[in-house]
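Chemist: Give me a 3D structure for the following:
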Amino acid sequence: MFAWQELLQKQPAVITIVGMAKNVGKTVTLNYVQKTIHKEGYVLGLTSIGRDGETFDALTNLEKPGIVVQPGTIVATAEKMIVDNSVWDCLQVTNILTPLGKVIILRAKAINKVVLAGPSKNSDVKDILTCLAKWGARCILIDGAFDRQSSADPLVSRQVILACGATVSRDLAELILMTKSRIEQLTLPACDGFYQNLFEKYQAKVMTVKAGIVREVSVHTALMSPSEWHKVLNEDCDAILIKGAVSDSLAQALLRQSGTPLIIVQDGSKVFITTTLWRQLRARSIQLMVLNPICLLGLTINPTYPGGKGFDAEVLLQEMGKALAPLPVIDIMREAKY
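Modeler: Below you'll find the predicted structure:
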């Protein structure tokens, strides 16, 4: 599916799998990637951001596919998630707490199902990654929380696989447009070194830059109203640096301006702008860049949704593939790739 040999040259490779909504095939993707890498002889590590892998979907009450671990896989999950200790070797009990107990490090003795409940703080997730690597994991997969784009934070994992499907939209054209917009946000280009240094040097949530001179804006959060952003944008500046999430309010303020500065955010997982406003920003050539770029390895698609037929699988693959080329688009269930 992907060039695993190239990815796994780094020690270890860390890949996050993120879904655009529930029931888009994120767990199926996770299981497929695990099985594929395991067949190639690599020791896998597995954890999650928050809890995932429920037996029944919280919205539909339908049974969900479980997370299946391969023999020898090293898993980090909360201690209360382990029902049968006989199928695991306990390697380590960490001091990282979750609502379901301490995170423990286990090695699967055989093929087994697991419910993942990892830490929600990125700093704790990074500590877990260190533990998994210490116990020999060559490739670590992170199960990103449902519809939580921040799971793709490159400070945790710079490599991401995105899962989408018919539950995002029942209209094919809209689904493609929504997916394309999300991918454009996740893969925003990196800013140059000058602005990277400013991010490290200054602590303010919002900064304006004019001819190399920085002004720190006195705000507690980057989630300001359109009118508050309008005041910042009215300043004569070359760029605005933002620490934290940006939403539709910034987009609305940008679209009201006749001329706009360069907008630089920490990474693409911090951009939460709806498809309509995002397309308008693109049409106006309003430029956004990031401090930390994300490497999107590919997109997996699920043509079905619970209780419904969904899309023709081959039509979805072909249309999504054409729209997103050269990004790999994969139908996991059919093992078909555009």
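
Chemist: C-alpha only now, for contacts and for neighbours.
Modeler: Fine.

Chemist: Find the centremost residue of this structure, please.
Modeler: The residue lying closest to the centre of the chain (C-alpha atoms, centre = their mean) is residue 152, at 2.6 Å.

Chemist: mind checking the SS state of the residue nearest to that one when sequence neighbours are not counted?
Modeler: Leaving aside its sequence neighbours, residue 152 sits nearest to residue 269 (C-alpha to C-alpha, 6 or more residues apart in numbering; 5.7 Å). Three-state assignment for residue 269 (DSSP: H, G, I helix; E, B strand; the rest coil): helix.

Chemist: this one as well, want them side by side:
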Amino acid sequence: MSAHHLADLVTEAQRVAVIGLAKNTGKTRTLVALLAELHRRDRTVGLTSVGRDGEATDVVDPRITKPRIPLPPGGLVATAEPLLRAAGLPYEVVSRTGYSTPLGRTMIARLPAGGAVEVAGPSSNRGTAEVTAAMREHGADIVLVDGAINRRAASSPAVADLVLLATGAALHTEFAQVVEQTVAAAEVFALPCSGDPAVYSAAATAAGSVAITGSGAVVPVDRALTLGGAGADLSRLLAGPDGAQHVVLSGALCESFAEEIRRAARGRKVSLVVTDSSKVFLAQRTSDWYRRQNVSIEVQKPTVLAAVSVNPVAPFSHRFDSVALRTELSARLPGLYFCDLGPHVD
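Modeler: Predicted structure coming up:
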């Protein structure tokens, strides 16, 4: 699969997030390849980042040369004003936003001649959604949002219509662990939507997190309970024939809360419902593991994961066989597209 096929996958989308599972897994290379292919198709592209990307060398390991991000001529970018000036490229300011980054205020500009630019946009869902909408209003056919697994705002359906995931050898020194961690991440993006209308009704009217009991009663859940460390209170919430069947969270789902719900439920079925997959933070167990313990993690709004790019090389460390890695991932995640957009630098 090539950048040509990636562009085919995103052709109907207006907003696409490119998410890296770790540093140096090929996210920027994926972004650059997609930018070039969209330009060949005469698509006007907008670009922003939930964080920072496009620097010449890695900020952690300066030995690692990073791919520059060449915005095509006529493209739009939402980035910090000092970074845009430092690029030394001609640009036309179309909007100065109210969002600031550690590198300066975010502005939206058009680059008539294109060129390489560092990108640092708003870090919040709201800010990213607003600048992507603004770039669309100013003529972008499609907006690419650069993100990372620790900058989850980029993958929210409020920000992106679909997601491209970048994984690779930099994730772990063991082949099997790269596969397992990639599969776990993909499973979170593919979390099922809740099938109970009561969940959506409660979420639309509640001021915070709530529990829905077996009889349909909606009970407020104190925010402190959702942060972990309140096992006894959760046991009471879930106890008895009219115990909670759904817990609808207004914020993030942390692993400590999921684990306490599992213990308190004592084998009873219960669902934990979040707004979307960007609100789920699991590190020790997978969503599939919790499902097998009768704790179903569900979403109100689905995330569309369209493809996974694979970088088989960890810089200055190790490499895996690209075909073997893609074959194994394809077997574990049927229906997804996989590609290697190398060459990669050892």
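
Chemist: still on that earlier bit, I'd assumed residue 184 was in contact with the residue nearest to residue 152 of the first structure.
Modeler: No. Assessed by C-alpha atoms under 8 Å, residue 269 of the first structure is found out of contact with residue 184, at 10.8 Å.

Chemist: Among the two, which residue is more densely surrounded?
Modeler: Shown here are residue 269 of the first structure and residue 184; by other C-alpha atoms under 10 Å, residue 269 has more neighbours (26 against 15).

Chemist: measure the more buried one to residue 149 of the first structure for me?
Modeler: Noted for residue 269 of the first structure: a distance of 5 Å to residue 149 of the first structure, by C-alpha to C-alpha, to the nearest Å.

Chemist: Check residue 227 of the first structure too.
Modeler: 26 Å.

Chemist: higher neighbour count, these two?
Modeler: Between residue 227 of the first structure and residue 149, residue 149 has the larger neighbour count (other C-alpha under 10 Å), namely 21 against 13.

Chemist: Per the alignment, residue 212 of the first structure pairs with which residue of the second structure?
Modeler: Matched across to the second structure, residue 212 of the first structure falls on residue 216, judged by TM-score structural alignment.

Chemist: do the same with residue 132 of the first structure
Modeler: The alignment partner of residue 132 of the first structure in the second structure, by TM-score structural alignment, is residue 135.

Chemist: how about the helices in the stretch 101-250 of the first structure?
Modeler: Using DSSP state H, counting those that start in this stretch, the helices of the stretch 101-250 of the first structure run over residues 122-134, 172-186, 193-201, 226-233, 248-255.

Chemist: OK, contacts around residue 143 of the second structure?
Modeler: For residue 143 of the second structure, the contacting residues are 14, 15, 16, 45, 46, 47, 48, 132, 135, 136, by C-alpha atoms under 8 Å, 6 or more residues apart in numbering.

Chemist: Correct me if wrong: the match of residue 132 of the first structure contacts residue 48.
Modeler: No. Look at residue 135 of the second structure against residue 48 with C-alpha under 8 Å: they stay out of range, at 9.6 Å.

Chemist: Now the common contact residues for these two.
Modeler: Jointly contacting residue 135 of the second structure and residue 48 under the rule C-alpha under 8 Å, 6+ apart are 77, 143.

Chemist: So for the two, which sits in the more crowded spot?
Modeler: Neighbours were counted for residue 135 of the second structure and for residue 48 using other C-alpha under 10 Å; residue 48 has more, 30 against 26.

Chemist: tell me the SS of the more buried one?
Modeler: Taken by three-state DSSP, the conformation at residue 48 of the second structure corresponds to strand.

Chemist: I figured it hits residue 123, correct?
Modeler: No. Under the criterion of C-alpha under 8 Å, residue 48 of the second structure is not in contact with residue 123, lying 10.2 Å apart.

Chemist: and residue 104 of the first structure, how many neighbours does it have?
Modeler: When neighbours are defined as other C-alpha under 10 Å, residue 104 of the first structure has 24 of them.

Chemist: How about residue 325 of the first structure?
Modeler: By other C-alpha under 10 Å, 10 other residues sit near residue 325 of the first structure.

Chemist: what residue of the second structure matches up with it?
Modeler: Checking TM-score structural alignment: residue 325 of the first structure goes with residue 334.

Chemist: Make sure its match is indeed in a strand.
Modeler: No. Applying three-state DSSP, one finds residue 334 of the second structure to be coil, outside a strand.

Chemist: what separates it from residue 291 of the second structure, distance-wise?
Modeler: Distance, residue 334 of the second structure to residue 291 of the second structure, using C-alpha to C-alpha: 19 Å.
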